[in-house]
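Asks: Sequence and computational prediction follow.
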Amino acid sequence: GGAGGSGGAGGSGGTGGNADGMGVRGVGPTVHELTGCTYATFIKCDPLPFIGTKGAVGLCQWFERLESVFQISECKETDRVKFAMATLRGRALTWWNGRTKAMGIEAGNNTPWSEVKKWMTEEFCPRSVIQRME
């Protein structure tokens, strides 16, 4: 049998090597690859942090970068809001926490990405700015 692997890395560690070996062996099958991306994969694609201080331009750049990261990481629609909101900092994070306080973070994370983008546009791009951009 080839797949057993009983004489592998675990045996050569000497004293104290067992704890590390168990962690690696205990990982099991990577189910996430079949169902979309993990948060680690999303972060490896280098999404921009969003602070909410650069107005419409900053928001547009953040949206564009996130859309690109969603494509590259094959992020599922159901994970997009949760992962995107993890990149918020400062004022933007305070805004999101306030926005989700009433509905609960689960409900916030389950809101469609398109809807959250609308909320963020209303909050971080005042109407007057949007009209100038069009």
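Replies: Received it, and whenever you're ready, just let me know what you need.
Asks: all contacts plus neighbour counts: C-alpha atoms, from now on.
Replies: Noted.
Asks: quick one: residue 94 from residue 87, how far?
Replies: 12 Å (CA to CA, to the nearest Å).
Asks: In terms of neighbours, single out the busier of these two.
Replies: Higher neighbour count among residue 94 and residue 87: residue 87, with 18 against 13, using other CA atoms under 10 Å.
Asks: Determine the set of other helices and strands touching the longest helix anywhere in the chain.
Replies: The longest helix of the chain (DSSP state H) is helix 55-73. Contacts defined by 3 or more CA pairs under 8 Å, 6 or more residues apart in numbering; DSSP states H and E place helix 55-73 against helix 39-44, helix 113-124.
Asks: Buried residues in the helix or strand just after that helix, which are they?
Replies: Counting by DSSP states H and E, the element after helix 55-73 in chain order, helix or strand, is helix 77-85. Residues of helix 77-85 classed as buried: 79-85 (neighbour count, 16 or more other CA atoms under 10 Å).
Asks: distance between the helix or strand that helix 77-85 is followed by and the chain's centre?
Replies: For helix 77-85, the following helix or strand on the C-terminal side (DSSP H and E) is helix 90-103. A distance of 17 Å separates the centroid of the chain from that of helix 90-103, by CA atoms, centre = their mean, to the nearest Å.
Asks: Spatially central residue in the chain, please.
Replies: residue 83 (2.4 Å; CA atoms, centre = their mean).
Asks: excluding its backbone neighbours, what's nearest it?
Replies: residue 39 (6.6 Å; CA to CA, 6 or more residues apart in numbering).
Asks: Burial check on the one you found, number of neighbours?
Replies: Residue 39, neighbours per other CA under 10 Å, totals 17.
Asks: Next one for the comparison:
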Amino acid sequence: MDNHTELMTAMINLANTIQEGTAMATHALRRTKQSARSENGEGVGDDLNGVPRTLAAFLRVDPPSFNGSSNPIEAENWFKAVEHALQTQHVPNNQFVKYAAYQLAGEAQHWWQEECQFLQLQNMDVTWELFRTTFYKKYFLESVRKARELEFMQLKQSSMSVAKYTSKFEELCRFSSVCQGAPESYEGWKCEKYQVGLREDIMRVVAPIEIKRFSKLVNEARFIEEYIEKMTLTRDNRGGTSSRGRGKHFPPRGQILKRDGHDTQHRQGQRNFRRNNKAQPHLAKGDG
């Protein structure tokens, strides 16, 4: 019994020693991390768990700078990029203006210094919303926005590839008065507008599918474009010279949406569309 008791006592002492050593090591590691953060100028608030960042830590993610531009798209791209960086880096809302202004340079910096002084003389609280309004008023004139909205409403694919048309569509879409607010609130309208602007031979295949999700609609348009190009190349290699066949190389029934589990819907829509197309031979190019 005495040997057993001594053995148990020794094991307990060993466990206590290990526990104490672990606690000391953990404490030392915490002190080392805190010291490293202090040396880097991050401070107590610079943490990876959603704690607000300091300016030094924010700058290390390399947010874009803005020197002032007559191009409204460049101005808007900068504003959205900086706003995204502020949000993802957990910068406090009341520090948004300070951190964003730090990224202004040249003419833009000079403009904001004067504008900020004027606002403060008016005893106005310079919030992020006020900064946004003031910035857009300076670098994004209403007349420019209206001109871009008109360009968007008249946009057609024409000779552009689907990829280029989509890029132009997305660039101009932001200027539409309809495409404001939550994306899901106008996605259906956006799909219809995009579809109407597609090249006729692509639009004829896409239209019966009635896709209401924009990303899916773009993917289908690209697939159809690739299929038509492939069929056109095959026809040319076989010695075909007529251009009248363009737009008649429909993908095999069910091939397009079979990938997404909508095989039946597409085949039915394609049959209906072809039947309607035969009944209306007067359909002119450009109606889409």
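Replies: It's in. Just so we're clear, the structure is a prediction, and the values are computed from it rather than from any experiment.
Asks: After superposition, what's the TM-score here?
Replies: Put the two chains on top of each other and the TM-score (TM-score structural alignment, normalised by the length of the first structure) is 0.70; 115 aligned residues with a CA RMSD of 3.0 Å.
Asks: one step back: with residue 52 of the first structure as the reference, name the closest of the helices and strands packed on helix 55-73 of the first structure.
Replies: Comparing those by their distance to residue 52 of the first structure (CA to CA), the top pick is helix 113-124, with 6.4 Å.
Asks: For that closest one, name the packing helices and strands.
Replies: helix 55-73, helix 77-85.
Asks: What's the average distance for it when superposed on the second structure?
Replies: Compared with the second structure after the fit, helix 113-124 of the first structure shows a mean deviation of 0.8 Å (mean CA distance after the TM-score superposition for the first structure).
Asks: Where in the second structure does the next helix or strand after that helix align, residue-wise?
Replies: Note on helix 113-124 of the first structure: by DSSP H and E, the next helix or strand toward the C-terminus is helix 127-133. Aligning helix 127-133 of the first structure against the second structure (TM-score structural alignment) gives residues 142-148.
Asks: ok so, going back, from the chain's centre, how far out does the longest helix of the first structure sit?
Replies: 12 Å.
Asks: closest one to residue 48 of the first structure among the helices and strands packed on helix 113-124 of the first structure?
Replies: Counting by CA to CA, residue 48 of the first structure lies closest to helix 55-73 out of those; the figure is 6.1 Å.
Asks: Okay, angle between that closest one and helix 113-124 too, please.
Replies: If you take axes from the mean of the first three to the mean of the last three CA atoms, to 10 degrees, helix 55-73 of the first structure sits at 160 degrees to helix 113-124.
Asks: ok, average deviation of helix 55-73 of the first structure from the second structure?
Replies: Mean deviation for helix 55-73 of the first structure: 1.2 Å (mean CA distance after the TM-score superposition for the first structure).
Asks: Where in the second structure does that helix align, residue-wise?
Replies: Counting by TM-score structural alignment, helix 55-73 of the first structure corresponds to 71-89 in the second structure.
Asks: Using neighbour counts, pick out the buried residues of that stretch.
Replies: Neighbour-count burial for stretch 71-89 of the second structure [16+ other CA under 10 Å]: 72, 75, 78-79, 82-83, 85-86, 89.
Asks: I figured residue 108 of the first structure was touching residue 100, is that so?
Replies: Yes - with contact defined as CA atoms under 8 Å, residue 108 of the first structure counts as touching residue 100 (5.5 Å).
Asks: who has more neighbours, the two?
Replies: Neighbours per residue, other CA under 10 Å: of residue 108 of the first structure and residue 100, the larger number sits with residue 108, 19 against 14.
Asks: which residues does that one contact?
Replies: The contact partners of residue 108 of the first structure, taken as CA atoms under 8 Å, 6 or more residues apart in numbering, are 81, 100.
Asks: Quickly note the distance from it to residue 115 of the first structure.
Replies: From residue 108 of the first structure over to residue 115 of the first structure the distance is 10 Å, taken as CA to CA.
Asks: And for residue 53 of the first structure?
Replies: Taking CA to CA, one finds residue 53 of the first structure at 21 Å from residue 115 of the first structure.
Asks: Ok, residue 51 of the first structure next?
Replies: Applying CA to CA to residue 51 of the first structure and residue 115 of the first structure gives a distance of 19 Å.
Asks: Residue 277 of the second structure and residue 228 of the second structure, how far apart?
Replies: Applying CA to CA to residue 277 of the second structure and residue 228 of the second structure gives a distance of 18 Å.
Asks: Please, where are all the helices along the stretch 101-250 of the second structure?
Replies: 106-121, 128-139, 142-153, 162-173, 187-197, 200-206, 214-237 (DSSP state H, counting those that start in this stretch).
Asks: Which neighbouring elements make contact with the last one?
Replies: For helix 214-237 of the second structure, the elements it packs on are helix 162-173, helix 187-197, helix 200-206, helix 255-258, judged by 3+ CA pairs under 8 Å, 6+ apart.
Asks: In the first structure, point out the residues matching that helix.
Replies: Across the first structure, nothing matches helix 214-237 of the second structure (TM-score structural alignment).
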